[in-house]
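Engineer: Any chance you can model this:
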Amino acid sequence: MITATPSTAPRSGFGLGTAVSPIVPVGRRFLFADRRRASLTVLGVAASLMLVLILDGIFAGAVDRVTYYIRTSPADVFVSQAGVRTMHMSASTLPADTPARVEQVPGVTWAAPIAFASGSVAGPRGRQLSYLFGYDTSTGRGGPTRLVAGRAPGVGEAVLDEQAADRLGIGVGDRFMVMGMPVRAAGFSTGGSSITNTTIFVDLTEFARIHDDRVSYVLAGLDDGADPETVADAIQAEAAGVEAQTTEEFADSEARVVTDMSADLLRLMSTIGLVIALAVIALGLMTATLTRLRDFAVLKALGARTPRLAGAVAMQVLLTVVLATTVATTAVLALAWLLPLAAPAVQISITAAAVLQTATTALLVGMLAALWPLRRIASLDAATGFRETR
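Structural biologist: Predicted coordinates:
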């Protein structure tokens, strides 16, 4: 904001003159003086922000899918072999009596064993990596969160995620292969497929036929009001040779290992996207200042000090980034809603923290790029600055 008092000075076209209010929003007027240029600048910055948000959102969505089973589980505590804190890149084997020992711990209402292994599933249209879960179908604990078709699996049957079933050409009642063993599709679940893998659920006895007879993890449900962390510590102390974590801790551990597995690729993609985005933002906002450099010289000749000019530029940058962030966020949210319709396995997850971090980075870079050309005006007297910008 620049303050100008009424005078007989000629009108500059930017709010200085006899018919002007004392407070002149110069930054906003500079931005919207040429609406076509302003629109192009905002859209250019928005496109750059979209690139960063989409890259972050795809990775966050993949992590959400990988941890979906854990996050939607009815269990309050996950129990695994001592030293094992994840499902990915881990092998956990527990003694057969572990569920009974966990259930005896004060605060535990129920304990359900599950078996877990990684392998592949094959259908008429191809093959896909898969995580195989074995659970007690009589209680349903440890099984799929929700069935969208069919029923729970019986002998020689399995429940397959609906997205994988569609991709592999498998219908309810069809036979397909899991780890080289034939099964029949009893139903379809949802939410268990990602870009790289899917999930399959079978009864524990069927898991023993396909893979082996073991208990990989134990899910524990707690009494109302029981503190998960306290009970997890008690389980770990009383049931020797186990690792007990709350569901939240287990999901966080799973997310970290997935992030570590993809760290190099993620860092490369994010760095490339960020550099491109920041270059476009810097160029666009620097150009916006350069095109108004003569106008800033006029304002300085009329008495405006350099800090006031910098304030006008800062306001222009702030408005541009805010508008661009709004456009980019709206567009990415729309894409996150539409993309699963075309590619169900791809999920974009946008968080307020990601939007705030991206906008803040864009604002800092934009400020530096837009204020840099003002050094030409700041280092000269008003008359010389006016002549040099003509």
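
Engineer: can we go C-alpha only for contacts and neighbour counts from here?
Structural biologist: Will do.

Engineer: which stretches of the stretch 251-390 of the chain form helices?
Structural biologist: 263-290, 293-301, 306-342, 352-371, 375-378, 382-388 (DSSP state H, counting those that start in this stretch).

Engineer: other SSEs contacting the second one?
Structural biologist: Secondary-structure packing of helix 293-301 (3 or more CA pairs under 8 Å, 6 or more residues apart in numbering; DSSP states H and E): helix 306-342, helix 375-378, helix 382-388.

Engineer: okay if I get those as JSON lines plus mean neighbour count and distance to residue 59?
Structural biologist: Putting the helices and strands packed on helix 293-301 into JSON lines (neighbours: other CA atoms under 10 Å; distance: least, CA to CA, whole Å) gives the following:
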{"stretch": "helix 306-342", "mean neighbour count": "18", "distance to residue 59": "12"}
{"stretch": "helix 375-378", "mean neighbour count": "16", "distance to residue 59": "41"}
{"stretch": "helix 382-388", "mean neighbour count": "16", "distance to residue 59": "49"}
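
Engineer: Relative to residue 178, which of these is closest?
Structural biologist: helix 306-342 (25.8 Å; CA to CA).

Engineer: That closest one vs helix 352-371, what angle?
Structural biologist: 140 degrees (axes from the mean of the first three to the mean of the last three CA atoms, to 10 degrees).

Engineer: picking that back up, so can I have a markdown table of the helices of the stretch 251-390 of the chain showing distance to residue 237?
Structural biologist: Output for these, formatted as a markdown table (distance: least, CA to CA, whole Å):
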| stretch | distance to residue 237 |
| --- | --- |
| helix 263-290 | 34 |
| helix 293-301 | 71 |
| helix 306-342 | 44 |
| helix 352-371 | 37 |
| helix 375-378 | 67 |
| helix 382-388 | 77 |
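
Engineer: Could you also give me the structure for this next sequence, so I can compare it with the first?
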Amino acid sequence: IRSASPSYSLLSKFSKKIHEALSSEHKDELSQAFNQITASFEQTDEFSGFFNRFSEALKGAVKGFVHSLAVDFSAYDPNNYAKSLRIYAKEGDNIRGFEEFGTGEQQVLLMAFVKAYMEVFTGENFVLIIEEPEAHLHPLAQRWLKEYVVDMCSCGIQVIISTHSTEFIDAEYLDGLVRVHKEGGVTKAIQLSAQQLCDFCIGSGVPENCVSPENIVDFYSTKLFSDQLKGMFAETIILVEGATEYFALPVYLKRSGYSLAEHGTEIVNCRGKDAIPLYWRLFKAYGYNCYAIFDCDRNASKTRDVFNGIFCEEEWDTETENCIVRADYAYFGKDFESYLRIAIDDYTSMEQTISEKYHISSKPGKAKAIAQHIEEIPHFIKDIADKLLNIEQLGQN
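Structural biologist: A predicted model of the protein is given here:
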């Protein structure tokens, strides 16, 4: 709810009283004079061309944004009529001043204005800096605005955005992504070229014939989803291979005293063990703390191949009843669920009870429900929480 200031309310009341005091004859005279001045401006190609382009630039706006535009004169300056121009928007028959718009709408108007200016008055360059364009916009509007910004860039406008929204991060433009963070109390910025990201991947085990500066951005552009990009706003990232761990582990960690949000930690579902290394390389290249949790699936050879160049284990323990916790990764000899069924008394019967009582049939759903209701917290959860705290402390020093 936007509350008007007392001065604005008083000015509005004054304007209304003056408007009511005008006779119909005076209103007609003023209207005719206004139309004559407007017509004079519209005969100027630059003026009419600009506002036509300005209006066109806003036609694709999402619902709730500006619908039509017009010009008005807030004061009359006979020496320079252009100084008296005021842009306002209409919603039906209602006229809205610029100050009445929400932050998101104001940004859309500003960008449309710059875009139209560039198209009409060619030869000028702009660097448009936008702070948190996602402010007061719902996710769909943010997505549309991101597309609009990309279109603006194609017109030759350089745009710099500071954001806390994944909607404005596009893997197709990784080389333009800059991570700004504090390290040991000092603000640092990390920006990687395609060559630098490629070099990091090769240095961490990717064969040279499988990656190049020409294909690495395209590769990541088809691998990153919005929920995975949330890791870009964390300090520490937990990489897991599936939905079961994604939903259950935060519950166990919270109950053990480790809140992900409190410690700036994000959990990322990599959608498969084979994908953990590619996300690990991306996030580590940008300086994030990473902790991986995965299953060995009783296959030491494949696990060794998957994590070659990242995690070096002399002998991968593939016993079903084992969970190994290291400084920056943890793994289960077989898998997460099999370990819990052995490590926790009555876990199997609880799965059955949860399924019958809450009508939950999915594996992730049952794992999360048990994590919420079980009295016993697996010991490895506390071990992992301790490792995460160690990583956090090392990052602060």
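
Engineer: Next, the TM-score between them, please.
Structural biologist: Overlay of the two chains. TM-score (TM-score structural alignment, normalised by the length of the first structure): 0.18; 126 aligned residues with a CA RMSD of 7.1 Å.

Engineer: before we move on, back to that, relative to residue 148 of the first structure, which of the helices of the stretch 251-390 of the first structure is closest?
Structural biologist: Between the helices of the stretch 251-390 of the first structure, helix 306-342 lies closest to residue 148 of the first structure; by CA to CA that is 16.6 Å.

Engineer: Need the helices and strands packed on helix 293-301 of the first structure in a markdown table (columns: distance to residue 299 of the first structure).
Structural biologist: Supplementary listing: these in a markdown table, determined by distance: least, CA to CA, whole Å:
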| stretch | distance to residue 299 of the first structure |
| --- | --- |
| helix 306-342 | 8 |
| helix 375-378 | 10 |
| helix 382-388 | 9 |
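
Engineer: Leaving out chain neighbours, which residue sits closest to residue 363 of the second structure?
Structural biologist: residue 244 (6.5 Å; CA to CA, 6 or more residues apart in numbering).

Engineer: Residue 365 of the second structure versus that neighbour, what's the distance?
Structural biologist: 7 Å (CA to CA, to the nearest Å).

Engineer: what packs against the helix or strand where residue 100 of the first structure lies?
Structural biologist: Assessed by DSSP states H and E, residue 100 of the first structure sits inside helix 98-103. Applying 3+ CA pairs under 8 Å, 6+ apart, one finds that helix 98-103 of the first structure makes contact with strand 108-123, strand 217-222.

Engineer: buried sites along it?
Structural biologist: 98, 99, 102, 103 (16 or more other CA atoms under 10 Å).

Engineer: which one of those residues is nearest residue 248 of the first structure?
Structural biologist: Nearest to residue 248 of the first structure among the buried residues of helix 98-103 of the first structure: residue 102, at 18.8 Å, using CA to CA.

Engineer: and the closest one, what does it touch?
Structural biologist: 108, 111, 220, 235, 239 (CA atoms under 8 Å, 6 or more residues apart in numbering).

Engineer: Format these as JSON lines; extra columns: distance to residue 47 of the first structure.
Structural biologist: Listed next are those as JSON lines, based on distance: CA to CA, whole Å:
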{"residue": "108", "distance to residue 47 of the first structure": "51"}
{"residue": "111", "distance to residue 47 of the first structure": "50"}
{"residue": "220", "distance to residue 47 of the first structure": "47"}
{"residue": "235", "distance to residue 47 of the first structure": "51"}
{"residue": "239", "distance to residue 47 of the first structure": "55"}
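
Engineer: with these in mind, which one is nearest to residue 358 of the first structure?
Structural biologist: Nearest to residue 358 of the first structure among these, counting by CA to CA, is residue 220 at 39.5 Å.

Engineer: Contact partners for the closest one?
Structural biologist: By CA under 8 Å, 6+ apart, the contact list for residue 220 of the first structure reads 75, 76, 77, 78, 79, 102, 103, 108, 109, 110, 111, 112.

Engineer: hmm, back to that, between the helices and strands packed on helix 293-301 of the first structure, which one is closest to residue 263 of the first structure.
Structural biologist: Here helix 306-342 is closest among these (CA to CA), at 22.8 Å.
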